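sequence? don't have it. structure:
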């Protein structure tokens, strides 16, 4: 029988035939795809013809077409709907794919062809995009160790293979801890209906009666906000923050130590003093000092604000007759009470106006008003009943397929992310993308979101727009293939449209009555935008600085001790923890993507705060001229130029930190 992953896909929009694919199909499909890729690269390397852009760079661009297709399906499913077979295969694949990648970048004949083109680049008649792609290919080879020889080259391959395996194990350990824990809930006191409904749905998913709390953020956070039982809040919070550090087979602490040691070795093999120096070389920040400078500028005002808030919350705790200081499992509970007191606002009142369907419609409406996009529901087979799909068009032209998978479940890793099953490119024929947004919202009937959940939905949809509107020739620079500290600009910028009063006035409608959110409630919601941002900023910056210091010096033999030292030096408030403690810091340890790069959310926020000011200055959040510049220089451009060049083309200059501080309510 033909393997469906290898056959031509005849479905609408050439979507994967999910109903025909079984777990047993993936391993042979990967083997076939890697064999095809190896043959293609060998043909390029062994070609007798002199190197040209077409026979070398363009040929390499298309060599992995089948592997990209197979991997696009598998890794989306491995993250969003894992099975034991997929987890086993992912562990097996990690070193194989790492070895495959190393074979390519260590192929001296391939590198020599790229070098020949690089030295002749001024005489090749390349356009701007081609020149950029040639530079990026050469840089990729050099940074991957193509210039190394002998024992150093062999060792680098071993290091990268081991890192790939460790990243997979880290992620699967975390998923195992999250999937393996739940807390039966007999006392529902203080919990609003939407939390009770979500806790009941979580129990049903596990085949249990009653209600349970799980380690899904969209369930545990509202539980911590509302439960009157301090002892249960402590128990749930302790389990949440202990993920990856429970001992046994799923403990991530030794993995983190080995990852940091191997990354340091990798950097030194490539001639860098530290891994942070290596990693930041290609980012907008450039150096560890630039990152520290940004984070410390924001840390002090954020910490001061958080300490003022902590004093208020501790007074409320003591007024309740509780003993001892304010603890991390108390913060959200008393912050919710304080928000009600200061802004007459509580989550239980808000959530009926923030149904998932209404917030999806709001995101689509903003994309239509800004960028002319239309979204048509598709009735097509997908990989899970929770997932749904839309065709994205503009002026009748097909732009993308968008898949949204919004609910938490035991087979899905935690967090929220955007990925593609197929990326945009023009080389070899026009290819439009298949873009996926994954979230972990609590299931309900209907599903209701917190305001933070709604911001998450808008955030991931901003990433999706970056993919949908990509308009480049080379897949190598398509969509979100940009500097890590630039990639969060479109996502964080799109969050601002949730704050536009007209958007909520139109789409924030009561799930039962259909009535719009009352104006006074809307005013109070928007007036509370900066509430508790001292807390949010402190927990984030603490994580970003720990990540940086892990990689900016000698690798710590005990990462937990290093984490404690960094937090102590910062004067971390006792009642606030890192957003992601080391054993669950998947951004940093599941792969190299955000290693030395967790700061990038704040680096991008400097730009997104300034970028939204461009719409304010135009006097219209949907100003068409500003939106056209945003698409031309940011959303459609991919990695076709340096990030600073693209941003300056959009805004006319680079921003300072002032707009960020104002946006977070931290300006003096």
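Happy to help now that I have it. Bear in mind the structure is a predicted one, so any value in this text is a computation, not a measurement.

C-alpha from now on. contacts and neighbour counts both.
Will do.

now residue 113. Nearest residue, chain neighbours left out?
residue 51 (5.6 Å; CA to CA, 6 or more residues apart in numbering).

count the neighbours of residue 76 for me.
By other CA atoms under 10 Å, the residues close to residue 76 number 18.

contacts only, for it.
419-421 (CA atoms under 8 Å, 6 or more residues apart in numbering).

now do residue 81
383-384, 411-412.

mind giving me the ChimeraX command for buried ones among those?
ChimeraX command restricting the contacts of residue 81 to the buried ones, with burial defined by 16 or more other CA atoms under 10 Å:
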select :383,411,412
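
now do the same contact list for the closest residue in space to residue 211 that isn't next to it in sequence.
The shortest distance from residue 211 to any non-neighbouring residue, by CA to CA, 6+ apart, is to residue 200 (4.4 Å). Residue 200 makes contact with 209-212, according to CA under 8 Å, 6+ apart.

can you flag the buried ones in those?
211-212.

what helix or strand is the residue nearest to residue 558 when sequence neighbours are not counted on?
Closest residue to residue 558 apart from its sequence neighbours, by CA to CA, 6+ apart: residue 257 at 6.4 Å. Per DSSP states H and E, residue 257 falls inside helix 253-269.

before we move on, back to that, isn't the residue nearest to residue 558 right next to residue 561, touching?
No: Residue 257 sits out of contact with residue 561 when judged by CA atoms under 8 Å, with a separation of 10.9 Å.

give me the more crowded residue out of these two.
residue 257 (19 against 11).

please report how far that one lies from residue 575.
26 Å (CA to CA, to the nearest Å).

all helices for the stretch 301-450 of the chain, in order.
For the stretch 301-450 of the chain, the helices defined by DSSP state H, counting those that start in this stretch cover 328-343, 347-350, 356-371.

hold the first one in mind and look at this next one:
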């Protein structure tokens, strides 16, 4: 029988036929796809005709269509709905895929053809987009080690294979720790918790098969528990479990894995002639060098730490008023910060949450996209990989633009965090294809599902990534959508968060779950005034993580990453009551793969631009200014990686911003 993954997909918009696919289909589908891709690569490499853009670069762009189908389906379900079979498959696939792609990059005949075209690029009469694709293809081969010979070439393949295996292990260990730990709560333990936290704890208990409510390590549950539970002993227990993920000893401990990853990255960079992995990694980013990254982070660190230190004194005094002596601890900060927010801004998250219904916030994100880019969203009734998922047909002026899928709820089979991915990317070659884009979040389930303000921000953030994919309008898939510099990719997502704070958006869509009444004007004003509340804490926990990531990669790989982490935090005088947002054993951004390695700073680099980019709309006097929206789409959202990121931003804004816009946006300096 034909494997349903590899057969023609006759579903609406050729969405993967999830209902027909079983876990047993993945391994044979991958083997068949690998064989087909190898045959295509061999045909390109061994073509007897002289190398041309069409028979080499475009042929590479067109190759691997079966691989795309297999991997898009598999990585979607293995990240968002894993099970033991899929975890085993992932462990088996990682070295196999690494070997496959290493084989392509070490194919000397293929590299000679690409290098030949690169030498003759000025005589090829290429379009700007074709020239860009040629440059990126050639650069990708060189950076993958294609020019290496002999033992160096062999060692590079070994390193890449081992890194793939280690990244998979790191991810699965973290998922196992998150899935297996939970803390039972008695009815007495629920005292002081708002209803939405109690409801989430009961729902989590049902999912875990517990006798009653539980706290899990899902961010959407543990953070509000730390905010609202008056039980300091339970906050301490939960916080320590949360921060111990990946560092509990035994088979799921990630500390030795992190050390090995850092050593192999350093060796990989030096094989390619770079002095450090950070130098290698940042060469292709907007920042370019480790020094520029450190300069940005330290410009922000000073004001952020000063604010956090002042806040710590206030929270310590509040704690002492409760009769608790001794220092403010990390499991105290969120609790007393929430009490302070309620006191200073008269803003009670328990009262706010009923106005932030998930369905209404989805509508708000869609409405903003309609007003800015004329996109319309119609529900699709199609089989997806989990019953929690929803799909929409995205159109503009009656023309199909994309399929958007939302998978919003936390569950034990889903890795933590939130992300956006394209199950199919936009392209015009070799065939015109519209994207299939998915947002995955970890919100607490409820009826109705209610979000924190932070959750609502996350929803808008990930939808900003989705717009980058959906509005892409380039020829070649390799430069489509979010295929841009890592420190530029967060600009559209962080920029889109600003529309959540537009008063008219909240006025229309922040309606009470029971009464349907709009958020009262005084509450709306308090929400907006409190938007920068506790930014000292949030900025410190983020910048500390980014500085540790940079330190791991800009010099010699540390023999003991945990000791190096402690050294960095001591060197910047990290406040004792604030933990890193991502400590090393659960720093998946950095260790689950190379994506954000030496690049966690990129959120802040993009934020420098997003504060300035939204100011362009404010200067136009209208958050939904059509001229600015068109400029944003034409110069950033539709262009993918067709030009250098700096060039794209300059085309949109006319200049590059300084760090002051970020500091003002976070309320860390006076406006």
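Received it, and whenever you're ready, just let me know what you need. Model, not experiment: these values are computed from the prediction.

residue 371 of the first structure -> the second structure?
The pairwise alignment with the second structure assigns residue 371 of the first structure to residue 373, based on TM-score structural alignment.

can you tell me which residues contact the spatially most central residue of the second structure?
Centrality entry for the second structure: nearest residue to the mean C-alpha point is residue 419, 4.5 Å, by CA atoms, centre = their mean. Applying CA under 8 Å, 6+ apart to residue 419 of the second structure gives the contacts 439-441, 462.

how about those in CSV, adding distance to residue 168 of the second structure and neighbour count?
Shown next, in CSV, are the contacts of residue 419 of the second structure (distance: CA to CA, whole Å; neighbours: other CA atoms under 10 Å):
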residue, distance to residue 168 of the second structure, neighbour count
439, 21, 22
440, 19, 26
441, 20, 24
462, 23, 25
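
mind giving me TSV with those and columns for distance to residue 87 of the second structure?
Formatted as TSV, these follow (distance: CA to CA, whole Å):
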residue	distance to residue 87 of the second structure
439	21
440	19
441	20
462	25
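
name the helices or strands packed onto the helix holding residue 257 of the first structure?
helix 150-180, helix 275-280, helix 533-551, helix 559-570 (3 or more CA pairs under 8 Å, 6 or more residues apart in numbering; DSSP states H and E).

ok, whichever residue in the second structure pairs up with residue 500 of the first structure - contacts?
Aligning on TM-score structural alignment places residue 500 of the first structure opposite residue 502 in the second structure. Contact partners of residue 502 of the second structure, counting by CA under 8 Å, 6+ apart, are residue 623.

with the one 4 residues further on instead?
With contacts taken as CA under 8 Å, 6+ apart, residue 506 of the second structure has the following neighbours: 500, 519, 524.

which of those residues lies closest to residue 161 of the second structure?
residue 500 (42.5 Å; CA to CA).

ok, that closest one touching residue 459?
No: using CA under 8 Å, residue 500 of the second structure makes no contact with residue 459, being 9.6 Å away.

okay, those two: which has more neighbours?
Neighbour comparison, residue 500 of the second structure and residue 459: the larger count goes to residue 459, with 28 against 22 (by other CA under 10 Å).

map the contacts of residue 200 of the first structure onto the second structure and name those still in contact.
Shared with the second structure under both residues aligned by TM-score structural alignment, their matches' CA atoms under 8 Å, the contacts from the contacts of residue 200 of the first structure are 210-212.

which of the residues you listed sits closest to residue 191 of the first structure?
Looking across these and measuring by CA to CA, the closest to residue 191 of the first structure is residue 211, at 11.7 Å.

ok so, going back, the helices and strands packed on helix 253-269 of the first structure: which one's closest to residue 599 of the first structure?
Per CA to CA, nearest to residue 599 of the first structure of those: helix 533-551, 5.0 Å.

please enumerate the strands of the first structure.
183-184, 212-213, 374-378, 388-394, 397-407, 417-422, 434-441 (DSSP state E).

could you dump those to a markdown table with distance to residue 637 of the first structure?
Listed next are those as a markdown table, based on distance: least, CA to CA, whole Å:
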| stretch | distance to residue 637 of the first structure |
| --- | --- |
| strand 183-184 | 47 |
| strand 212-213 | 43 |
| strand 374-378 | 21 |
| strand 388-394 | 18 |
| strand 397-407 | 15 |
| strand 417-422 | 17 |
| strand 434-441 | 17 |
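
out of those, which is the most enclosed?
Among the strands of the first structure, ranked by average contacts under mean count of other CA atoms under 10 Å, first place goes to strand 434-441 (a mean of 25).

re the thing from before, what's the residue nearest to the centre of the second structure aligned with over in the first structure?
For residue 419 of the second structure, the residue aligned by TM-score structural alignment is residue 417.

okay, stretch 449-458 of the second structure sits on what stretch of the first structure?
So stretch 449-458 of the second structure sits over residues 447-456 in the first structure, by TM-score structural alignment.

what's the end-to-end length of the matching stretch?
15 Å.

same check, this time on stretch 498-509 of the first structure
Terminal-residue distance, stretch 498-509 of the first structure (CA to CA): 14 Å.

any idea how far that stretch is from the chain center?
25 Å (CA atoms, centre = their mean, to the nearest Å).
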